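>>> just the structure for this:
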Amino acid sequence: MIESTDRIKKVKIAIIHPECGVSWNGGSQISAFEMAEHLAEHYNVELLCGEKVGTVSIVLPCIPRGRSANWLATSFWGSILGRLFGYPGMVIEAITSFLPYLFHLLKSKPDVIYPNNDYGGLAVAWVLRRLTGCKILYTERAGLLGGGHVLKRNMKFKPDHLVVFNQDTVNTVNVWYPNQSVSAIPNGVDLSRFSPCGDKFDFKLNGKLVLCVGTLNRKNHKRIELVIQAMVKVPQASLILCGDGIDKEYFVALAHELLGKDRFMQMSLTFDEMPKLYRSVDSFTLPSANEPFGRVYLESLASGTPVVATDDSMRRTIIGDAGLVCDVENTEEYAQVLEKALDTEWGSKPLEQANKFSWVEIALKYKAVINSMLVDKTEKNTLV
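Presented below is the predicted three-dimensional model:
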């Protein structure tokens, strides 16, 4: 029976993400890191990852996706693997991490295992549960993207509790998997890192500054070309594109052609430099299609920067009245809304909206889920 805070602190949570600390190009590794740090206030937490980061990380041998990316993008065998698997870096990560992570977890014996690297971590968790009886907590970050095909695949591992980002996805899960325990908990933002206060970059570009952050890949759902095209019709402002990817040269060439070098800059920053970037601009935008969540919107808001985004239910929930949504596929409309965002005095609205998604509060929601996973119905009333 779990009866006190001290006893709860002894509960061991293992969080998995081999890419965490290796790169910060995806929201899942950032969420895994920030979740580990905040849950460590309540439990005995270890973050199994590829590089030392934070206070609770344990580095285990494997080949995270970021370490194979250049080889896969430039080699003959990489092109072959790409045709076979679609995202071969994930396959390599899953295969090389399986045994090192499983052997470590068999020794550490966590009460709850929380994989954040898709099917690779879920496979480890499934085997560990069969061997030790631990519980699996899983957050499906792809949501219903692509008709929910990633969700359907990952549900084959039968997590003890599933977390999704909104009630619409909960309702769908209830229909597809009536016996699945599921909760809606949004992503969080670390308000101790992202703030309107602090140093800013001086980009020496013309006019006000619009920022877009995303992976530079023409085949993904970020649709970076839409913001470049819209910015042509916002001549009083410049675009900063932060990100990297296999199509970086394409997007840089397109922006230089349409905007000119005095109205465009591409950059790649470290994890620690991102807060400074967000507060150095006048507006943020990302025209993704079917973005399952989009933590970059929260990071912008927490930095005091308003947002312009795709008009869908998730974006309206995240942005509230601290930004604007529109039909980003309509270049004229997108440009007009970008102009409106730059001309509006937003005051404290962005920060007030970000406060609703503080990691401190989000971690407490996860704590409630974890506690419910560890006690039976007769014990719930005794849990602190």
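>>> alpha carbons only for contacts and neighbour counts from here, please
Fine.
>>> tell me where the stretch 201-350 of the chain has helices.
224-231, 248-259, 274-278, 295-302, 313-319, 331-343, 349-355 (DSSP state H, counting those that start in this stretch).
>>> let's see this one next, to set against the first:
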Amino acid sequence: MKKNIAIIHPEAGFSSSGGSQLSAFEMAEHLTEYYNVRLLSSSKCSDRSVVIPCIPRGKIKKLQKIKFLDWLLTRLASNPSLLIESITSFLTYTPYLILKRADVIYPNNDYGGLAVAFIIRKIFKTPILYTERAGMVSNGKVLRRNLKFKPDCLVVFNEETRRYVKSELPSQRVEVIPNGVNLSLFNPKGERFKHGLKGDVILTVGALNKQNHKRIHLAIEAVSKLNNVSLLICGDGPDVAYFKQLCLEKLGAERYRVIKVKFSEIPAVYRSVNAFTLPSEDEPFGRVYLEAMASGLPVIATDDAMRRSIIGNAGIVCDVINAEEYAAAIDSALSNNWSDKPLNQAAKYSWKSVAEKYSHIINSL
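Next up is the predicted model:
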């Protein structure tokens, strides 16, 4: 008989803008080859969805666009959307999993899902599989917190994080499996988004928040130093007006667009440009780099071990803080003939191969 796997992510059916909810959805789709899979979410998003009511983080984030409510909520917690999702999902998902038992529980929504899985393990000894998507962000603060739940197997994205986990908790089982990309969805063939920009177009994707680690302003500064190059920004957030004004000052009205699209339209956005960049300070993995390469695009990114590994010979890493060096890297990426290098690099991270690696772990639990 096939094992019953319960994948948890309340946001999976509500929003498709984050890496964890997309990964939960993709994992549910691809693990069905091996198991009976249920994706526990607050909204219907696939045939594998089991809708269990709670307040997903996306609903709270919408409320936070109102300044007074944002001020009030941030008095309660530094990340109120995650806290409220965690509390409300704990109250509904835990009873469900007591009544509808699983052979393995795979939470994907940080400490909220881990808390549910922890209680179920206490009652039924159900093993917990967990992927730490925060990696070494904030010097491993989130990682250290989640290690307290002691999942039966922790999956991380790279060797650096694995070594850190073993130094913090030598008894913890840790496996290294990279993130995946849907090659049937992200590829060079298909419709292109009509952005109306002229010349070579660079795409960047990320939340438009001055306080986060995406550093979209660095991409704006670098593109401003090039001729006949435009910037397409795909994202939303509390500081959209700020970034639009910065683009207007640095690039002029004809050399930028800021867009917000549905997830189903994102592949067309990738196909409509010449290269991709994201100068974020740190990334646990960087799913958007895979999506870009799978769409045939060269990537320009921050120079660190993780991005050197992901991008390989399909792009250029550089010191993005240095605007001149960053601009030169973009110019070089636009000038080179990358042939099939981005596609070949992305093929190493297909969801099929990733799901197969996860199946080996699940079978061992």
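>>> superpose the two chains and report the TM-score.
After superposition, the two chains reach a TM-score (TM-score structural alignment, normalised by the length of structure 2) of 0.98; 365 aligned residues with a C-alpha RMSD of 1.0 Å.
>>> most tightly packed of the helices of the stretch 201-350 of structure 1?
Neighbour counts (mean count of other C-alpha atoms under 10 Å) averaged over each of the helices of the stretch 201-350 of structure 1 peak at helix 295-302, with a mean of 26.
>>> show me what it is packed against.
Judged by 3 or more C-alpha pairs under 8 Å, 6 or more residues apart in numbering; DSSP states H and E, helix 295-302 of structure 1 is in contact with helix 274-278, strand 283-286, strand 307-310, helix 313-319, helix 349-355.
>>> pretty sure Ile30 of structure 1 contacts Trp24?
Yes - here Ile30 of structure 1 lies in contact with Trp24, judged by C-alpha atoms under 8 Å, at a distance of 6.4 Å.
>>> list the contacts for the residue mapped onto Leu254 of structure 1 from structure 2?
Under the alignment (TM-score structural alignment), Leu254 of structure 1 pairs with Leu246 in structure 2. Counting by C-alpha atoms under 8 Å, 6 or more residues apart in numbering, Leu246 of structure 2 touches 217, 220.
>>> right, and Pro287 of structure 1 touches Leu226 too?
Yes - the pair Pro287 of structure 1 and Leu226 qualifies as a contact (C-alpha under 8 Å) at a distance of 6.8 Å.
>>> quick one, which of Ile30 and Trp24 of structure 1 is more surrounded?
Ile30 (20 against 17; other C-alpha atoms under 10 Å).
>>> any idea which element the more buried one lies in?
helix 27-39 (DSSP states H and E).
>>> can you show me the helices along the stretch 51-200 of structure 2?
Counting by DSSP H, counting those that start in this stretch, the helices of the stretch 51-200 of structure 2 are 57-63, 67-76, 80-99, 111-124, 141-147, 159-168.
>>> now the first one on structure 1. Mean distance?
On superposition with structure 1, the average gap between helix 57-63 of structure 2 and its aligned counterparts reaches 1.2 Å (mean C-alpha distance after the TM-score superposition for structure 1).
>>> Ala341 of structure 1 corresponds to which position in structure 2?
So Ala341 of structure 1 corresponds to Ala333, using TM-score structural alignment.
>>> isn't that match up against Asn313?
No - in this structure Ala333 of structure 2 lies outside contact range of Asn313 using C-alpha under 8 Å: 11.3 Å.
>>> would you mind finding the match for His38 of structure 1 in structure 2?
Aligned partner of His38 of structure 1 by TM-score structural alignment: His30.
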